[in-house]
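# could you work out the structure for the sequence below:
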Amino acid sequence: MKFLLYTTLIASLFVSNIEAIWVPKQGTTWNYVLKGGEHINVSKETAQVVDLDFTHKSKISELHSKGIKAICYFSGGTLESFRDDKDQYYKVDGLIKTKYEEFSDEIWLDHRKEGLKPLIENRIKRAVSNGCDGLEIDNLGGYKHKEVQKWSDPLTEEDTVRFARWLAKTVHSYGLSIGLKNVLSIVDIVGDDFDYAINESCVVYNECKRYKNFLKKGKAVFGVTYDGVSSNQKGLCSNLNGLGISMIVKSGSSSDGLVQDGVIFDGKKYCGDSFNPGKY
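Got it, this is the predicted structure:
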């Protein structure tokens, strides 16, 4: 009887943990703010992406007091030079690889190395301690980049799918939700494993419709477009029509640290009455 009561208690705690995971609905408004610029607001946002290390837990508590959920950011596929735990990464044989040419302060990682997993888990634990509601783990698409393709044993799509699924399963085990960042090449493969998606460039590359199956499952897609509405208006209207993507438009570029002001894209306002915002 004692064993039965114990197992029942454990099962109920597990269920409670799963039920406690915050999962945004389609149409959730959001903002993308990294590198210490968490004071910047988008009108009526109900979720905000903030950096795991640059955002103090008191700020996350403040967001919660305003009814705003916190999605905490870090890179899982690269090592960012400013992270406090960077020295631990250099201790794992074969983990540190080549420079990320687009971002000089980042180095690609061989995420097949088992030694990476406890380092990622330590960051997840810190996110839990800080009060984060979800995680955005960036740079999973290294296998598509030329720097990685030049390795003697480069990452493959299969490697990436395996890593992405491990991330999703592990993050969920700590009671947090997780968003799939970019890497549209595997969205239809791992879409069921992730709670929402975050994309920085689908308007620029005319790729937003690749989220169609993901959206059909009722999952939220958060999009961000840079350099203002006027320079992207045509692309925004054509890409977002009929899709339920929550798009914000930043006034500057991604290199600004995502602290610049932005607006929630209103398709009816910028594209006309025929614009279909999609089904929420």
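# okay, CA-based contacts and neighbour counts for the rest of this
Noted.
# what sits against Leu109?
Counting by CA atoms under 8 Å, 6 or more residues apart in numbering, Leu109 touches 77-79, 95-98.
# my guess is Ile248 is in a strand, correct?
Yes: when DSSP: H, G, I helix; E, B strand; the rest coil is applied, Ile248 is found to be in a strand.
# so who does the closest residue to it other than its chain neighbours touch?
Excluding its sequence neighbours, the residue lying closest to Ile248 (CA to CA, 6 or more residues apart in numbering) is Ile264, at 4.4 Å. For Ile264, the contacting residues are 29, 42-43, 246-249, by CA under 8 Å, 6+ apart.
# which residues does the spatially most central residue of the chain contact?
With distances taken as CA atoms, centre = their mean, the residue of the chain nearest its centroid is Glu136 (2.8 Å). Glu136 makes contact with 49, 71-74, 178-181, 198, according to CA under 8 Å, 6+ apart.
# show the buried residues in these.
49, 71-74, 178-181, 198 (16 or more other CA atoms under 10 Å).
# reformat those residues as CSV; add secondary structure and distance to Phe214.
Below are these laid out as CSV (DSSP: H, G, I helix; E, B strand; the rest coil; distance: CA to CA, whole Å):
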residue, secondary structure, distance to Phe214
Val49, strand, 20
Ile71, strand, 19
Cys72, strand, 22
Tyr73, strand, 21
Phe74, strand, 23
Ile178, strand, 14
Gly179, strand, 12
Leu180, strand, 11
Lys181, strand, 13
Ile198, strand, 12
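# to check against the first, give me the structure of this:
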Amino acid sequence: MRIRPRRPAAVRPLRRIVSAGVVLVLVVPAYGCRRELTPPGAPTPWPAAQARHWQWQWQLDGPLDPTVDADVFLLDPVATTAAQTAELRTRDRRLICQVPVGSVRSTDPDASRVPAAVQGAPGPRPGSRWLDVRAWDALEPVLADRFRLCRGKGFGAVALADADGYAHRSGFPLGFDDQLLFNRRLAQLARALDLSPGLVNDVPQLAALAPDFDFVVNEECVRLDQCAKLLPFVDAGKPVFHVEYTGSTDDFCVTTVGYGFASIRKERALDAWREPCALP
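The predicted model follows:
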């Protein structure tokens, strides 16, 4: 009778550890996916000489149209596939992912990672809740993985959405300085992950945050009479990507292109349709 040699005892625990590791990899949520798929080699550059000459597209809904005549695409990193970003990059498009940093929805892939204690009043997105941005230690790992998802899918820049909870009834006593600190930390985090950081709205803080961010995305500064507050970015040679949902481009383009903005008209659904202002 042949006697099989016994496997060393140290091997068996190692085998169990490896198996457990495989399970952990499999259960990482979509926002936590860290698989690198030909990402850009560096954060997206925004040459100051081109600041007044960008054309852009903002699409968060409907089938992605990669043929839109725009230099810059602002997209949802969860809905957008790596194959789509790869196609856009073959067309020399600059890609920005939009990441909600100040709110969470129960349907977000990483919602279970956000402690209930930092979730407050109903937020800006349907079914969302504002976050307590003072709780950096709890939020940083979740937001870092959201940024890594952008990076892994080939985006070179990230636009921070819902970054103005202090200006709303968030359910927390957030102050102006609380939000400034949080937004600056996120800009640093984005740069550490080779992403160019930008802000969506948060108009009252733009002057203070212009040195920290590379671009700004603004909704309806003409209708709200806020366009002059975006000028710190223009003065710094940084892009201002602006959209209006009402009115005619014949009316608002003269003003916004004169300011130096990249302006378009969109439907609020943010599907593929757009009407751009002519470049200067």
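# just the TM-score for the two chains, thanks.
The TM-score (TM-score structural alignment, normalised by the length of structure 1) is 0.78; 235 aligned residues with a CA RMSD of 1.9 Å.
# over in structure 2, see which of the contacts of Ile264 of structure 1 survive.
Compared against structure 2 with both residues aligned by TM-score structural alignment, their matches' CA atoms under 8 Å, those retain 29, 247-249.
# show me where structure 1 has its helices.
Applying DSSP state H to structure 1 gives helices spanning 2-19, 57-65, 86-89, 116-130, 146-149, 157-173, 187-190, 212-216, 233-240, 267-271.
# one step back: if we go to structure 2, which of the contacts of Leu109 of structure 1 are intact?
Retained in structure 2: 77-79, 95-97, out of these (criterion both residues aligned by TM-score structural alignment, their matches' CA under 8 Å).
# could you flag which of those residues are buried?
In these, the ones that pass as buried (16+ other CA under 10 Å) are 77-79, 95-96.
# closest one of these to Gly235 of structure 1?
Closest to Gly235 of structure 1 out of these is Gly77 (29.0 Å), distances taken as CA to CA.
# now check the closest one against structure 2: what is it aligned to?
With TM-score structural alignment as the criterion, Gly77 of structure 1 lines up with Gly102 in structure 2.
# what's the spacing between that match and Val72 of structure 2?
Using CA to CA, to the nearest Å, Gly102 of structure 2 is found at 24 Å from Val72 of structure 2.
# could you do Gln179 of structure 2 as well?
27 Å.
# neighbour count winner among these two?
Gln179 (22 against 19; other CA atoms under 10 Å).
# tell me the counterpart of that one in structure 1.
Looks like Gln179 of structure 2 aligns to Thr160 there (TM-score structural alignment).
# next one: Arg191 of structure 2
Match for Arg191 of structure 2 (TM-score structural alignment): His172.
# ok, now which ones touch that match?
If you count contacts by CA under 8 Å, 6+ apart, then His172 of structure 1 has 18, 21, 178 around it.
# lining up those with structure 2, which overlap?
Where structure 2 agrees (both residues aligned by TM-score structural alignment, their matches' CA under 8 Å), those reduce to 21, 178.
# okay if I get the contacts of His172 of structure 1 as JSON lines plus distance to Glu207 of structure 1?
Formatted as JSON lines, the contacts of His172 of structure 1 follow (distance: CA to CA, whole Å):
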{"residue": "Ile18", "distance to Glu207 of structure 1": "32"}
{"residue": "Ile21", "distance to Glu207 of structure 1": "29"}
{"residue": "Ile178", "distance to Glu207 of structure 1": "21"}
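# give me the buried positions along stretch 122-141 of structure 1.
123-124, 127-128, 130-141.
# ok, now stretch 92-106 of structure 1?
So, applying 16+ other CA under 10 Å, buried residues of stretch 92-106 of structure 1: 95-96, 98-100, 106.
# for these, which two are the farthest from each other?
Of all pairs drawn from those, the greatest distance, 14.2 Å, lies between Leu95 and Tyr100 (CA to CA).
# one step back: of the buried residues of stretch 92-106 of structure 1, just say which sits nearest to Asp192 of structure 1.
Leu95 (28.2 Å).
# now that closest one: how far from Ile124 of structure 1?
From Leu95 of structure 1 to Ile124 of structure 1 the distance is 19 Å (CA to CA).
# and for Gly67 of structure 1?
22 Å.
# ok, now Lys57 of structure 1?
Where Ile124 of structure 1 is concerned, Lys57 of structure 1 sits at a distance of 14 Å (CA to CA).
# for the kept ones among the contacts of Ile264 of structure 1, pick the one with the most neighbours.
Busiest of these [other CA under 10 Å] is Met247, holding 27 neighbours.
# residue boundaries of the strands in structure 2?
56-59, 72-75, 94-100, 103-105, 119-122, 128-131, 157-161, 196-200, 215-219, 240-244, 262-265, 275-276 (DSSP state E).
# quick check, Lys99 of structure 1 in contact with Val148.
No: assessed by CA atoms under 8 Å, Lys99 of structure 1 is found out of contact with Val148, at 9.2 Å.
# name the residues contacting each of those two.
What both Lys99 of structure 1 and Val148 touch, as defined by CA under 8 Å, 6+ apart, is the set Trp108.
# quick one: contacts for the residue lying closest to Thr256 of structure 2 once chain neighbours are set aside?
Leaving out its chain neighbours, the residue that sits closest to Thr256 of structure 2 by CA to CA, 6+ apart is Ser263, at 6.7 Å. Each residue near Ser263 of structure 2 by CA under 8 Å, 6+ apart is listed here: 55-56, 241-244, 253, 256-257, 276-277.
# nothing else from me, thank you.
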